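Participant: need coordinates for the following:
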Amino acid sequence: MSKPFNMELLLSGVLTGSHATCQRHVRQSKVIQVEIAKRWQRATPWAWQRKHLIWFLEHHLSQRSEATQYYYTLTVRLLARRLGKPWVFNL
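Facilitator: Prediction:
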């Protein structure tokens, strides 16, 4: 039996700011992880491609407020930075 992926540990190197902000990014990254795993069967961020994150931002968040979309975009940018990818996500 394998351990579940620890998103907090992954993001710990790039998280800055207040405790509440860091917790929000961790919480949102877990939501992103679950949704991508359900749709694409990619369990860890190391297996993700840019198209998976674009899908999440465009389709999963399409009915959410602009503020929610903005905060998730910030989290996606942190994930891309942590993965060392040169991906650009526009708001």
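Participant: when you work out contacts or count neighbours from here on, use the C-alpha atoms and nothing else.
Facilitator: Fine.
Participant: which residues touch stretch 15-31?
Facilitator: Under the contact criterion Cα atoms under 8 Å, 6 or more residues apart in numbering, stretch 15-31 has outside partners M7, E8, L11, Y72, T75, V76, L78, L79.
Participant: second input sequence below; structure requested for side-by-side comparison:
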Amino acid sequence: MSQPFDMELFLAGILTGSHASRRRHVRQAKIIQAEIAERWQRKTPWAWQRKHVTWFLEHRLDGRRDATRYYYLLTMRLIVRRLEKSWTLPPRGRV
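Facilitator: Coordinates of the predicted model:
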């Protein structure tokens, strides 16, 4: 039986800032992970492609406030940096 993916451990090496900011990033990363896993059956960020990230930003955040989209974009940038990918994400969460 495999262990569930630990998003907090995955981001631990690159998270900086206040305790509240780190908690927010981990919480949002878990939401991103759950949404992509449900839609695309990709359980870990290592299996993600750019299209999965774009889908989340386009469709799951559609209709959200600009501030919410921006904070999710910041979290997504941390995930992409941790994956060491060269994906370019849209500015301000707009796709």
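Participant: work out the TM-score between the chains.
Facilitator: Laid over one another, the chains give 0.97 as their TM-score (TM-score structural alignment, normalised by the length of the first structure), with 91 aligned residues with a Cα RMSD of 0.6 Å.
Participant: about what we covered before: and the furthest pair within the contacts of stretch 15-31 of the first structure?
Facilitator: Greatest spacing in those, by Cα to Cα: E8 and Y72 (15.7 Å).
Participant: more neighbours, those two?
Facilitator: Residue environment comparison for E8 of the first structure versus Y72 gives the larger neighbour count to Y72, 22 against 16, counting by other Cα atoms under 10 Å.
Participant: show me what contacts the more buried one?
Facilitator: By Cα under 8 Å, 6+ apart, the neighbours of Y72 of the first structure are Q28, L57.
Participant: swap in 10 Å and give it another go.
Facilitator: By Cα atoms under 10 Å, 6 or more residues apart in numbering, Y72 of the first structure lies in contact with R24, H25, Q28, S29, V31, I32, F56, L57, L61, E66, L78, L91.
Participant: list the buried residues for the helix or strand hosting the fifth one?
Facilitator: Take DSSP states H and E as the rule and V31 of the first structure turns out to sit in helix 19-40. Of the residues in helix 19-40 of the first structure, those buried by neighbour count under the rule 16 or more other Cα atoms under 10 Å are C22, H25, V26, Q28, S29, K30, I32, Q33, V34, E35, I36, A37.
Participant: quick one: that helix to the second structure mean distance?
Facilitator: For helix 19-40 of the first structure, the mean deviation from the second structure after alignment is 0.3 Å (mean Cα distance after the TM-score superposition for the first structure).
Participant: list the helices and strands the helix or strand just after that helix packs on?
Facilitator: Moving toward the C-terminus from helix 19-40 of the first structure, the next helix or strand (DSSP H and E) is helix 50-55. Judged by 3 or more Cα pairs under 10 Å, 6 or more residues apart in numbering; DSSP states H and E, helix 50-55 of the first structure is in contact with helix 19-40, helix 66-83.
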